[in-house]
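> What follows is a predicted protein model with its sequence.
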Amino acid sequence: MATTWLATGSAPAKLCFHNSSKSAARGGFSWILCSATNPRSLTISAAATSAEHTECAAVPREQVEVIRSLNGWVAENMLPLLAPVESSWQPHDFLPCSAAAGAGGVSEAEALASFTEGVAQLRAGAAGVPDDVLVCLVGNMVTEEALPTYQTMGNRSEGASDDTGVSSLPWAQWLRGWTAEENRHGDLLNRYLYLSGRVDMRQVETTVHHLLRNGMEMLMPSSPYHSVIYGAFQERATFISHGHTGRLAGQHGDQALAKICGAIAADERRHEAGYSRAAARLFEVDPDGMVRALAHVMRGKVTMPGLLMSDGRDAACGDGTLFERFSAVAERVGVYTARDYGDLVEHFVRRWRVAELRGLSGEGRRAQEYVCGLPPKVRRLAELAHKRAARSEARPVQFSWIFDRPVMPG
């Protein structure tokens, strides 16, 4: 899992979610064009968070029962998407060989020479990757490394959680299997970045530490419907961002990184397929409940996993939060853009045949209308952001991840 974000245009104008204490109190977010110099535009205040949690409605029991009734379906349709451990790739497969001396008759000198040569080749490829692409790679890696937070989120969904830690129920097996496959992503990117010599690993590690301590504002209520929808969106966004990063790495001569990002993107696509299939099945079983859940998520309950990332220097930076700066760079280089987000929303509206739903309640019909009208709204706001950005003068921002070298934002 990586980051879903929206940021368009140059530094002063970006498309993002805004949560004021007033809107949080009534359970909603609003779309605004916010200034990159206003870090609070992407920060959820403690007071707003407290109000939202206090007023959160309980998860409908019928949703929990529907989810539990799908355990057999999950076993047949989702668990086969998880690759067997024995045939799965591991981070070591993409990195310089670390075979011990004596294995296969290799001497200590030969083993060291092989490893050293592998590191030299990796560094030679990494040398051509531009700083802005490195920033995107680090941001994605930091988000992947916060995996414990995401498993916690999955275990909050009653009916689809792993209640005992070793449950044999298919939903629990999926959650553990998904976590095991996702765990390789941060490991692989972390080791690549360390061996590349291109980044300040202590600052990168500090950012991971901060993000895990800061946590993530999770979906409220902890509805299993919301979690399945969130999972589908997040996995597709991750597939897109890793895929684009790999493409850019290949264009700049780093075929090793291109292969790494491709392998991770392929995992994300399988995971998206699992969550997307589950959501489609839920739309068949409970269309009214699911369309209302989808609208709820789209109105702003999707909190970007890396939103609270920090390198400990945000206050002294003066150019917005670390997440804002990272998002702006990702938008400019094309790793993940507002257009990608609009396409993603449109993809799932079409995939789940939201416009074709019939027999909905009044609230369900309003949710349907809102969701189906969202993609063009996102694109219009993105275009507005670009126009406003074009009238503004962008200036370089520094990232501690790359030894404070300046990078142009969006």
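It's in. In this text, all values refer to a predicted model and were calculated from it rather than measured experimentally.

> Only C-alpha atoms from now on, for both contacts and neighbour counts.
OK.

> Could I get the full set of strands for this protein?
Using DSSP state E, the strands found in the chain span residues 14-18, 30-34, 397-399, 405-407.

> Can you tell me which of the ones you listed is packed in deepest?
Comparing those by mean neighbour count (mean count of other Cα atoms under 10 Å), strand 14-18 comes out on top with a mean of 25.

> ok so, going back, quick check: which of the strands of the chain is nearest to Gln255?
Ranking the strands of the chain by proximity to Gln255 (Cα to Cα) places strand 405-407 first, at 23.2 Å.

> ok, back up a step: got the strands of the chain as a markdown table, with distance to Ser276 columns?
Compiled in a markdown table, those are given as follows (distance: least, Cα to Cα, whole Å):
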| stretch | distance to Ser276 |
| --- | --- |
| strand 14-18 | 24 |
| strand 30-34 | 25 |
| strand 397-399 | 36 |
| strand 405-407 | 36 |
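
> try it against this one:
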Amino acid sequence: MYVPDYTANGFNLTRPIFGHAWFQANWGYEESKHGLTFREYLIRSGLRTEEQYTEFEQQIFAKVWNLPFHTRRQMTCYGALQESATFLIYRTQLEKARQENDEVLEKIYFYVSRDEAAHMGFYIKVLQFEMEEDREGTLADLAHVVYHFQMPGVGLIPEYDRRLGIDGVGISSQQFLQRGIFPLLKAVGTNRQDLVRLLHKKKAEPPKVNLSLEKVAMAVVG
């Protein structure tokens, strides 16, 4: 439901770069389809009524999402991390649907997780280019974003912490660390030690992480 906020803010950063701006437009379209798909599943399955969904929409739109970071490169780092986390969450739900023999939901999570993997791949490719042009600066931005990372729903979605506390909804800190952050670092040609070195070089402010991923950020920075 925050796709308009995501795309508008994203365009403000990517406007000077045709390819990146084009990706932002395509990303917004694909994420909108994901939202519509989940909406249709919830209503057609009878898990939610139209009235319940409308009420939830009103709560969602009462708040506006703003950029957690303010440079294009930092938001590219954030995009890679966020898409990685979302991909892992969707794949977990895919396996759950498969175990419960829910063929429709399994297919939904297959297609949306495939999109998330493609989005993550784009961000990683951009970061690889950034590393070629300015390795030290890119690593500094990546270290900063990892240290302060939180999912976009924090502070926006009603009862966010309670929802995450429901068994089987999210992923553990260790899962994100091992299957999300470490593979990302390897893909861009760096490691945990590089991030720790840069964070020690530049004193960082206390992390503002309010999610089950808090331990992940702390584990990465030592």
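Structure's in. What do you need? Computed from a predicted model, the values in this text were never measured in an experiment.

> And the TM-score between them?
Once superposed, the chains reach a TM-score of 0.81 (TM-score structural alignment, normalised by the length of structure 2), with 207 aligned residues with a Cα RMSD of 2.9 Å.

> Nearest to Leu344 of structure 1 among the strands of structure 1 would be which one?
Of the strands of structure 1, nearest to Leu344 of structure 1 by Cα to Cα is strand 14-18, at 15.6 Å.

> helices or strands next to the closest one in the packing?
In terms of contacts (3 or more Cα pairs under 8 Å, 6 or more residues apart in numbering; DSSP states H and E), strand 14-18 of structure 1 is packed against strand 30-34, helix 374-390.

> got TSV for these, with distance to Tyr275 of structure 1 too?
Formatted as TSV, these follow (distance: least, Cα to Cα, whole Å):
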stretch	distance to Tyr275 of structure 1
strand 30-34	26
helix 374-390	21
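
> Which one of those lies nearest to Leu175 of structure 1?
When these are compared (using Cα to Cα), the closest one is helix 374-390, at 30.0 Å.

> Of all the helices and strands packed on strand 14-18 of structure 1, which one is nearest Trp178 of structure 1?
Nearest of these (Cα to Cα): helix 374-390, 28.9 Å.

> coming back round to it: with respect to Ile229 of structure 1, which of the strands of structure 1 lies nearest?
Nearest of the strands of structure 1 (Cα to Cα): strand 14-18, 18.0 Å.

> so where is the closest one in structure 2?
Using TM-score structural alignment, strand 14-18 of structure 1 lines up with nothing in structure 2.

> follow-up on the earlier one: quick one: which of the helices and strands packed on strand 14-18 of structure 1 is nearest Leu169 of structure 1?
helix 374-390 (36.1 Å).

> nearest to Ala256 of structure 1, of the helices and strands packed on strand 14-18 of structure 1?
Relative to Ala256 of structure 1, the nearest member of those by Cα to Cα is helix 374-390, separated by 33.4 Å.

> what is the orientation angle of that closest one with strand 14-18?
130 degrees (axes from the mean of the first three to the mean of the last three Cα atoms, to 10 degrees).

> What is helix 374-390 of structure 1 packed up against?
Using 3+ Cα pairs under 8 Å, 6+ apart: helix 374-390 of structure 1 touches strand 14-18, helix 338-351.

> how about a cut-off of 10 Å?
strand 14-18, strand 30-34, helix 338-351 (3 or more Cα pairs under 10 Å, 6 or more residues apart in numbering; DSSP states H and E).

> At the geometric centre of structure 2, which residue do we find?
Of all residues in structure 2, the one closest to the mean position by Cα atoms, centre = their mean is Gln82, 1.9 Å from it.

> can you point me to the longest helix in structure 2?
When structure 2 is parsed with DSSP state H, its longest helix is helix 103-133.

> what about that helix, how far off from structure 1?
Helix 103-133 of structure 2 differs from its equivalent in structure 1 by a mean of 0.7 Å after superposition (mean Cα distance after the TM-score superposition for structure 1).

> Where does that helix end up in structure 1?
The alignment of helix 103-133 of structure 2 onto structure 1 (TM-score structural alignment) spans residues 255-285.

> Please point out which parts of the matching stretch sit buried.
Going by neighbour count (16 or more other Cα atoms under 10 Å), the buried part of stretch 255-285 of structure 1 is 255-265, 267-280, 282-283.

> ok, now stretch 138-157 of structure 1?
Per 16+ other Cα under 10 Å, stretch 138-157 of structure 1 contains these buried residues: 138-147, 149-151, 153-157.

> Okay, and which of these map to helices?
Of the positions in the buried residues of stretch 138-157 of structure 1, 138-145, 147, 149-151, 153-154 sit in helices, assigned by DSSP H.

> Pick the one among those residues closest to Asn77 of structure 1.
Using Cα to Cα, these come closest to Asn77 of structure 1 at Gly154, 18.7 Å.

> What's the separation between the aligned partner of that closest one in structure 2 and Thr71 of structure 2?
Counting by TM-score structural alignment, Gly154 of structure 1 corresponds to Gly10 in structure 2. Per Cα to Cα, to the nearest Å, Gly10 of structure 2 is found 10 Å from Thr71 of structure 2.

> and what of Val112 of structure 2?
When distance is defined by Cα to Cα, Val112 of structure 2 is 27 Å away from Thr71 of structure 2.

> and of the ones in helices among the buried residues of stretch 138-157 of structure 1, the nearest to Leu188 of structure 1?
Nearest member of those to Leu188 of structure 1, counting by Cα to Cα, is Met141, at 8.8 Å.
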